[in-house]
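Peer 1: let's see this in three dimensions:
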Amino acid sequence: MRITRRRSAKVFFITLGACLVGVALILGVGWIVLNWRRAWPMVVGIPFFLLLIAGLVLNTIFLVREVRRNERHDSFLNAVTHELKTPITSIRLYLETLQRRTLSEEQRQQFYDIMLADSERLLATVEQVLKAGEVGQRARNQIQAEVDMHALVQECIETTQLRHHLAPESIRFESGDASLLVRGNPDDLRTAVENILGNAVKYSPNGLHAVVRLALEGDAWIVLSVSDEGIGIATAHLKRIFKRFYRVPHRNVLKTKGTGLGLFLVRSIARQHGGDATAQSAGEGKGTTIRLQLPRLLEAVRRPQTN
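Peer 2: I've put the predicted structure just below:
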């Protein structure tokens, strides 16, 4: 019902804007016909009608964008509500079972493991929402630490495999021998890399088969690319997936969980560090590659020390 109302609102605003622009054009042409021999009305009238038409077009675009933004906000709230409610409900159910029934020690340990996993999922959702608000407010000049990207990516791969119970061969890591240091915030960079890997897991319904490459591009850039064989992304959505709250519509049929903040955080963190993030895909069903590009810490390729 709400989606239908939003679509009706978009159609209404676009139709209204088109009608008002048409009326403005008719009035403008009429003004020119009536006053074409008089210089002063022409000088004043033509710019006025052009500004009026431009204002109507911009106002229509703004209204349509607001409707779309509200749609994304609703989708985000629904996703966050689900991400918070599901583990809480699960934890409560297992606690009630532990309270009311006599269970063996093995069953108790199994319940504890499930509740711990649910609490970690709950914490990850809360941290992601908080990080999304925090990352846009941090000044770049506060980012000072020296980060070894090879070690950080290796750690993130191990964390992802452990968190999602993946086999070691599910992620192949390829990295060169060159110095791969950047200057940045280790926690933020870890968040970006884990979000990329988490996305690969989330959208590989038939099992993850990913290749993680970390390499130099020229002498100035370090590029991390994560390629999976998952459901892919249509070309029209490749740029939009980095927007806050945006989720590719057709992915919902897979009942994937998420808040629409993961790739937004990836690009925000990359740009805070002077880099960028992009996505590539041959189309739906053909896998996806996410690239994270960061400026190399050139001081790390330092002059050899002299005794």
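Peer 1: going forward, measure contacts between C-alpha atoms and count neighbours the same way
Peer 2: Fine.
Peer 1: quick one, helices of the stretch 101-250 of the chain?
Peer 2: 105-135, 149-163, 186-202 (DSSP state H, counting those that start in this stretch).
Peer 1: tell me which of these sits most buried.
Peer 2: Stretch with highest mean neighbour count among these: helix 186-202 (a mean of 21; mean count of other CA atoms under 10 Å).
Peer 1: what helices or strands is that one leaning on?
Peer 2: Contacting helix 186-202 under the criterion 3 or more CA pairs under 8 Å, 6 or more residues apart in numbering; DSSP states H and E are the following elements: helix 149-163, strand 221-227, helix 262-272.
Peer 1: by how many degrees do the second one and helix 186-202 diverge?
Peer 2: It stands for strand 221-227. Relative orientation of strand 221-227 with respect to helix 186-202: 30 degrees, computed using axes from the mean of the first three to the mean of the last three CA atoms, to 10 degrees.
Peer 1: next, count neighbours for residue 168.
Peer 2: For residue 168, the neighbour count with other CA atoms under 10 Å is 11.
Peer 1: let's have the helices of the stretch 101-250 of the chain in TSV, adding distance to residue 272.
Peer 2: Converted to TSV, the helices of the stretch 101-250 of the chain look like this (distance: least, CA to CA, whole Å):
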stretch	distance to residue 272
helix 105-135	8
helix 149-163	16
helix 186-202	10
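Peer 1: and the ones you listed: which comes nearest residue 177?
Peer 2: Proximity to residue 177 (CA to CA) singles out helix 149-163 among the helices of the stretch 101-250 of the chain, at 9.5 Å.
Peer 1: any idea of the angle that closest one forms with helix 186-202?
Peer 2: Counting by the same axes, to 10 degrees, helix 149-163 points 50 degrees away from the direction of helix 186-202.
Peer 1: by how many degrees do helix 149-163 and helix 105-135 diverge?
Peer 2: Helix 149-163 and helix 105-135 meet at an angle of 140 degrees, taking the same axes, to 10 degrees as the criterion.
Peer 1: another for comparison:
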Amino acid sequence: MRLWTKLAVSLGLILVFAFEAAGAFVFRSVEGAHLERFSRALAAQGELLAFHLAPYVARASGEREDFVLADIDNVLKNLSSLAGARVQVLGADGVILVASPPDFGAVGLRNTAPEAKSALAGMPASRRGIQEGLGRAELLAVPIEHDGATVGAVLLVASMEEMYADVGRIMRLYVASAALALGLAIGVAGLITRAIAAPVEALTRQAEAMMGGDFGVRVPVYGEDEIGRLARAFNTLADRLKDALDASDRERRRLASILTHMSEGVLAVDREGRLTAINPKAIRLLGLTGSAERWIGRPAEAAFGLAPEEAEGSLFSRPGTFLFDTPEGRTVRVTTSPVAEAGGTGAIVVLVDVTEDKRLEARQKAFVADVSHELKTPLTTIKSHVEALLDDPPPPEVQAKFLATVARETDRMIRLVGDLLFLARLEGEAAPLRRVPLSLERLVRGAAERFRPAFRQAGIALALEAAGADLWADGDWDMLDRVLDNVLSNALKFTPAGGQVTVTLGPADGGAAEIRVEDTGIGIPEEARERVFERFYRVDKARSRAHGGSGLGLSIAREIVERHGGTIRAEGRPGGGTAIVIRLPAVAKAGRAPEAGREASAWPG
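Peer 2: Here you go, the predicted model:
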């Protein structure tokens, strides 16, 4: 129920109760006044009758002659002024002498009513009640005294219905007037309560709107009273709250944007160990499913997959850093910074993906170890031969062999260092690509023709399938030529005599050109096909060193191909052997490509 309705109903009920109370008071007052007047009139009538009847009743008590009774009856007729009143004249013994109106059945009977006895004893008495034939009536018994003695009594029974009819007319008039006044009062009360409740309801609407986030509603100001001042203060409060919430919302959006776009994962944990914030990066790093809202309010250990006591001891109790391995194989560095808050201590947890750092560190360690190992072998050989030459010079023909070995190992170290420097320049982008449109068919054919004598000498068939492949690429001729040199050199080294190497050039899906170098050699195990492009990785270390390989050729090839926007992979060949597949983005034919560059950079021997 609305406030103004409650006020109006309350005031209306108060007015109704007030008018009812006033009506009851008026009724009692009017009734009392009329009853008093009626009783006085009845008493006066009784006293008048008793005075005039005294001599007749005194004689009638002794003689009881009919003429005396007739005189009494005449007195009653002449003096009784109350219309409809019943009168009985009693003798001293209480016997009814005369009744008016005539009641022959009652005359001669003794009246034993208490009021009659009281009057015969000299004490007037009265009583109000319901009288048959009269309705509401008043009975009055007045003693008749003569010469100082009570000689009888007169009983009057007068109907009060007429009096109550007058009272009813007065009350009906009052009720009509009161109803009109009550209606006007209720109307005025409604207007007053409406005027009082309207600003309060407006304040309520604004408060509800503010609760829903709408701070644009304003309360009308009615005057300068307390409600007016309250409305003005409420409007000012709404403006300030809006400004504060707008500022808070801007700050929240800014922080949310920062958290969303941070490269680190961030979690906020309350004093109960439950997540209060988590950004998308943290969800990805921890391998969680669902949105951030799904994880808000859940225990932080659920996100980490840790036992509660472990999370409590390591994450939230003190600052610290530890590494966490996710089920997806990531390594995450977790840094915890406890934050004091009311009632306990929460924490801000920062997650950094160090998977690549760990891999890089491992690769660097492996690289250093591999380089050390690769350099140690030729250096050991050189040192042993030099020491042999210095300690006990052998015959000249043996010295020549020793010096040839030293020269060969020195060349091997020079090639190794050169490949390392070239690979470092590629990875550091210190070796810029001189991109020009070039014909891949001419590039492949030139490399194959360069290696054909070496393959013929090794007893290996070399086939080229590039007829009609008018494919072009935007690239560095020398760099791509070096890739083919490395791949063909490996095919030559690891294909036995009587084998075959096939070089194929053709289009591929996605607007690419594909170069395949397939051999019938010893092949590469499936588990090693991804790793052959790593530095110093050898499937057969002894055989690779025997061929003078540094273990960097395919690593260099991968760096060059990837810098051209392409891919290179190793595949198994049905029936044995290996296929090296190179894919490069193809471009439209745009003139003749230059052929300047190394002619036989990977020429064996």
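Peer 1: circling back to that earlier point, can I get the helices and strands packed on helix 186-202 of structure 1 in a markdown table with distance to residue 131 of structure 1?
Peer 2: Putting those into a markdown table (distance: least, CA to CA, whole Å) gives the following:
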| stretch | distance to residue 131 of structure 1 |
| --- | --- |
| helix 149-163 | 17 |
| strand 221-227 | 21 |
| helix 262-272 | 8 |
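Peer 1: which of those sits closest to residue 17 of structure 1?
Peer 2: With respect to residue 17 of structure 1, and counting by CA to CA, the nearest of these is helix 262-272 at 31.4 Å.
Peer 1: which residues of structure 2 does the closest one align to?
Peer 2: Mapping helix 262-272 of structure 1 onto structure 2 (TM-score structural alignment) gives residues 553-563.
Peer 1: same question, stretch 225-237 of structure 1
Peer 2: The aligned range for stretch 225-237 of structure 1 in structure 2 is 516-528, by TM-score structural alignment.
Peer 1: how about the matching stretch, which residues are buried there?
Peer 2: Within stretch 516-528 of structure 2, the residues that qualify as buried are 516, 517, 518, 519, 520, 521, 523, 524, counting by 16 or more other CA atoms under 10 Å.
Peer 1: I'd guessed the second one sits against residue 583; true?
Peer 2: Looking back up the chat, that one is residue 517 of structure 2. No - when contacts are counted by CA atoms under 8 Å, residue 517 of structure 2 is not listed as touching residue 583 (11.7 Å).
Peer 1: in structure 1, which residue range corresponds to stretch 23-32 of structure 2?
Peer 2: Stretch 23-32 of structure 2 maps onto no residues of structure 1, going by TM-score structural alignment.
Peer 1: stretch 190-199 of structure 1 aligns to what range in structure 2?
Peer 2: Residue correspondence for stretch 190-199 of structure 1 in structure 2, counting by TM-score structural alignment: residues 481-490.
Peer 1: can you tell me the helix or strand for residue 266 of structure 2?
Peer 2: Using DSSP states H and E, residue 266 of structure 2 falls within strand 265-269.
Peer 1: in structure 1, which residues correspond to the very next helix or strand once past that strand?
Peer 2: Once the chain leaves strand 265-269 of structure 2, the next helix or strand it forms, by DSSP H and E, is strand 275-278. Residues of structure 1 aligning with strand 275-278 of structure 2 are absent, taking TM-score structural alignment as the criterion.
Peer 1: just name whatever secondary elements strand 275-278 of structure 2 is in contact with.
Peer 2: Taking 3+ CA pairs under 8 Å, 6+ apart as the contact cut, strand 275-278 of structure 2 packs with strand 265-269, helix 292-295.
Peer 1: between those, which gets nearest to residue 576 of structure 2?
Peer 2: Proximity of those to residue 576 of structure 2 was assessed by CA to CA; the nearest stretch is strand 265-269, lying at 47.5 Å.
Peer 1: which residues does the closest one contact?
Peer 2: Defining contact as CA atoms under 8 Å, 6 or more residues apart in numbering, one finds that strand 265-269 of structure 2 is touched by 259, 275-283, 285, 300, 346-352.
Peer 1: again, only this time at 7 Å
Peer 2: Residues external to strand 265-269 of structure 2 that are found in contact with it (CA atoms under 7 Å, 6 or more residues apart in numbering): 275-279, 281-282, 300, 346-352.
Peer 1: sorry, back to before: what's the most buried one of the helices and strands packed on strand 275-278 of structure 2?
Peer 2: Neighbour counts averaged per stretch over these are highest for strand 265-269, at a mean of 23; criterion: mean count of other CA under 10 Å.
Peer 1: closest one of the contacts of strand 265-269 of structure 2 to residue 61 of structure 2?
Peer 2: Using CA to CA as the measure, the one of the contacts of strand 265-269 of structure 2 that approaches residue 61 of structure 2 most closely is residue 276, at 115.3 Å.
Peer 1: check the gap between that closest one and residue 513 of structure 2 for me.
Peer 2: 52 Å (CA to CA, to the nearest Å).
Peer 1: which of the two has more neighbours?
Peer 2: Using other CA under 10 Å as the criterion, residue 276 of structure 2 and residue 513 rank with residue 513 on top: 23 against 18.
Peer 1: is it true that the more buried one touches residue 587?
Peer 2: No - with contact defined as CA atoms under 7 Å, residue 513 of structure 2 does not count as touching residue 587 (9.1 Å).
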